[in-house]
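K.L.:
okay, sequence plus prediction incoming.
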Amino acid sequence: MSCEVLEQDSLCKARDAFKVPIFAIGPSYSNFPASSSSLFTQDETCIPWLDKQEDRSVIYVSFGSLISMTGPELTEIACGLRNSGQPFLLVVRVGLVKGTEWIDAIPEELMAKVNEKGKIVKWAPQQEVLKHQAIGGFLTHNGWNSTVESVREGVPMICLPCIWDQFVDARLVSDVWRVGLHLEHRIERNEIESLIRSLFSGNEGEAIRERMRLLKEKVGRSVKENGSAYRSLESLIDHISSF
């Protein structure tokens, strides 16, 4: 899901190097139902829960469909979320935690505290969640689709990349676009708590939100008529129709 607005320099180099048509149609996904591309059964109960939260108060946490972690790492994340004081929606995919059925890696006494402020689901309708007015931040692995979706909906990020291109994506978010904060491999409760507090309060968080607002507007214009993504999608359709 390449996006001309976000990847202009890289796309120019790729077109010069490979001499093949490249159609940067991202984020045109917003024109299609989220369920059409979902890999797992979505837990829709998170939407009524979000409806009960204050605007821009919830930190959404998801690590995609491929990442795995240890039980202690999940416990550190859960502790950091709970200690931050912000309500949170945590996606724990079946298979996310090595050697466990689901969330049994989280100690029972911690689960009682987690349930006071947060909700845990096996899979969430991510596009719908990121659009929700209650969401104020996204703790993400920075897969490219998740990164573009977050920008499209104007949600600032806390970056915790794990593999492959996610490290580059996270640097774009934190250092180039400056619309998020980077955890730098620190899966530690105090670090997670600190970055959540920074994102949701104080001058740094306000500056990040303003930059994200401007980037969202820029990307949003690309999917409208005559925008770069709109034109790329038309070109792709014409290209396919030519065969």
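P.N.:
That came through, no problem.
K.L.:
from now on I want contacts and neighbour counts done on CA atoms only, so please keep to that.
P.N.:
Noted.
K.L.:
any idea how far the residue nearest the centre of the chain is from A17?
P.N.:
Against the mean C-alpha coordinate of the chain, by CA atoms, centre = their mean, the closest residue is S146 at 4.1 Å. Spatial separation of S146 from A17 under the definition CA to CA, to the nearest Å is 27 Å.
K.L.:
next: M212.
P.N.:
If you go by CA to CA, the gap between M212 and A17 works out to 31 Å.
K.L.:
which one's more surrounded, those two?
P.N.:
Under the criterion of other CA atoms under 10 Å, the comparison of M212 against A17 puts M212 first, with 25 against 9.
K.L.:
another structure for you, compare them:
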Amino acid sequence: MVMPWCCQIEVLKRAKIRGFLTHCGWNSILESIWCEVPIFCFPLLTDQFTNRRLVVDDWKVVINGVNPVNRDEVLVNINRLMTGTLGGELRNNIKRERKTLENEISTDGPSVRNLDTFIDDVTETVCNNHD
């Protein structure tokens, strides 16, 4: 079935989704981690290669693909994900990274603290320049 558009996160949330072939855009990575779906990584442009390095080397939540994407490689990676221990390893790593994301965005997490600090700094700068 070909659809012109769908809500990616709604698809990823489905229990039967066992892997996600993506170009490694940042939203796709975050949504996959949030939904705990292992990623087949096939970057195409610019920041996607940097994103791939992070999720392959540091977070270890993806199956690293080789460009250009081809049918045989996708088949091999689907089999690796479904039949071996790799799927479980990737899902465990994804759960770990999801906990990190949850901590980052919690009300007392570093993202909130950093944003508050930034707002305080801007406010102080603006107020000091108007005195």
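P.N.:
It's in. Quantities reported herein were computed from a predicted structural model and do not represent experimental measurements.
K.L.:
tell me where structure 1 has helices.
P.N.:
4-18, 46-51, 71-84, 108-117, 126-131, 144-152, 166-171, 189-200, 202-222, 228-241 (DSSP state H).
K.L.:
among these, which comes closest to L90 of structure 1?
P.N.:
Among the helices of structure 1, helix 71-84 comes nearest to L90 of structure 1, with 8.4 Å by CA to CA.
K.L.:
which part of structure 2 matches the closest one?
P.N.:
When helix 71-84 of structure 1 is aligned against structure 2 using TM-score structural alignment, it corresponds to no residues at all.
K.L.:
show me what counts as buried in that helix.
P.N.:
Neighbour-count burial for helix 71-84 of structure 1, with 16 or more other CA atoms under 10 Å as criterion, is recorded at 71, 73-84.
K.L.:
repeat that for stretch 114-126 of structure 1.
P.N.:
For stretch 114-126 of structure 1, the neighbour count (16+ other CA under 10 Å) marks 114, 117-126 as buried.
K.L.:
any chance of those in a markdown table with distance to N226 of structure 1 as columns?
P.N.:
Shown next, in a markdown table, are these (distance: CA to CA, whole Å):
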| residue | distance to N226 of structure 1 |
| --- | --- |
| V114 | 47 |
| K117 | 44 |
| G118 | 42 |
| K119 | 41 |
| I120 | 41 |
| V121 | 39 |
| K122 | 39 |
| W123 | 35 |
| A124 | 32 |
| P125 | 29 |
| Q126 | 27 |
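K.L.:
between these, which sits nearest C12 of structure 1?
P.N.:
Ranked by distance to C12 of structure 1 (CA to CA), those are led by Q126 at 30.1 Å.
K.L.:
residue contacts, the alignment partner in structure 1 of D72 of structure 2?
P.N.:
Pairing criterion TM-score structural alignment: the partner of D72 of structure 2 within structure 1 is identified as N190. For N190 of structure 1, the contacting residues are G80, taking CA atoms under 8 Å, 6 or more residues apart in numbering as the criterion.
K.L.:
what of L81 of structure 2?
P.N.:
Residues counted as contacts of L81 of structure 2 (CA under 8 Å, 6+ apart) are 18-19, 87.
K.L.:
if we use 10 Å, what do you get?
P.N.:
L81 of structure 2 makes contact with 18-19, 38-40, 62-63, 75, 87-90 under the criterion CA atoms under 10 Å, 6 or more residues apart in numbering.
K.L.:
picking that back up, looking at the buried residues of stretch 114-126 of structure 1, which is nearest L6 of structure 1?
P.N.:
Within the buried residues of stretch 114-126 of structure 1, the smallest distance to L6 of structure 1 is 20.4 Å, found for Q126 (CA to CA).
K.L.:
make sure the closest one is actually in contact with I135.
P.N.:
No - judged on CA atoms under 10 Å, Q126 of structure 1 makes no contact with I135 at a distance of 11.1 Å.
K.L.:
quick one: common contacting residues for these two?
P.N.:
By CA under 10 Å, 6+ apart, Q126 of structure 1 and I135 have these common neighbours: Y60.
K.L.:
the helices of structure 1 into JSON lines, with extra columns for distance to V58 of structure 1?
P.N.:
JSON lines is the format used below for the helices of structure 1 (distance: least, CA to CA, whole Å):
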{"stretch": "helix 4-18", "distance to V58 of structure 1": "26"}
{"stretch": "helix 46-51", "distance to V58 of structure 1": "8"}
{"stretch": "helix 71-84", "distance to V58 of structure 1": "10"}
{"stretch": "helix 108-117", "distance to V58 of structure 1": "10"}
{"stretch": "helix 126-131", "distance to V58 of structure 1": "10"}
{"stretch": "helix 144-152", "distance to V58 of structure 1": "14"}
{"stretch": "helix 166-171", "distance to V58 of structure 1": "21"}
{"stretch": "helix 189-200", "distance to V58 of structure 1": "9"}
{"stretch": "helix 202-222", "distance to V58 of structure 1": "14"}
{"stretch": "helix 228-241", "distance to V58 of structure 1": "30"}
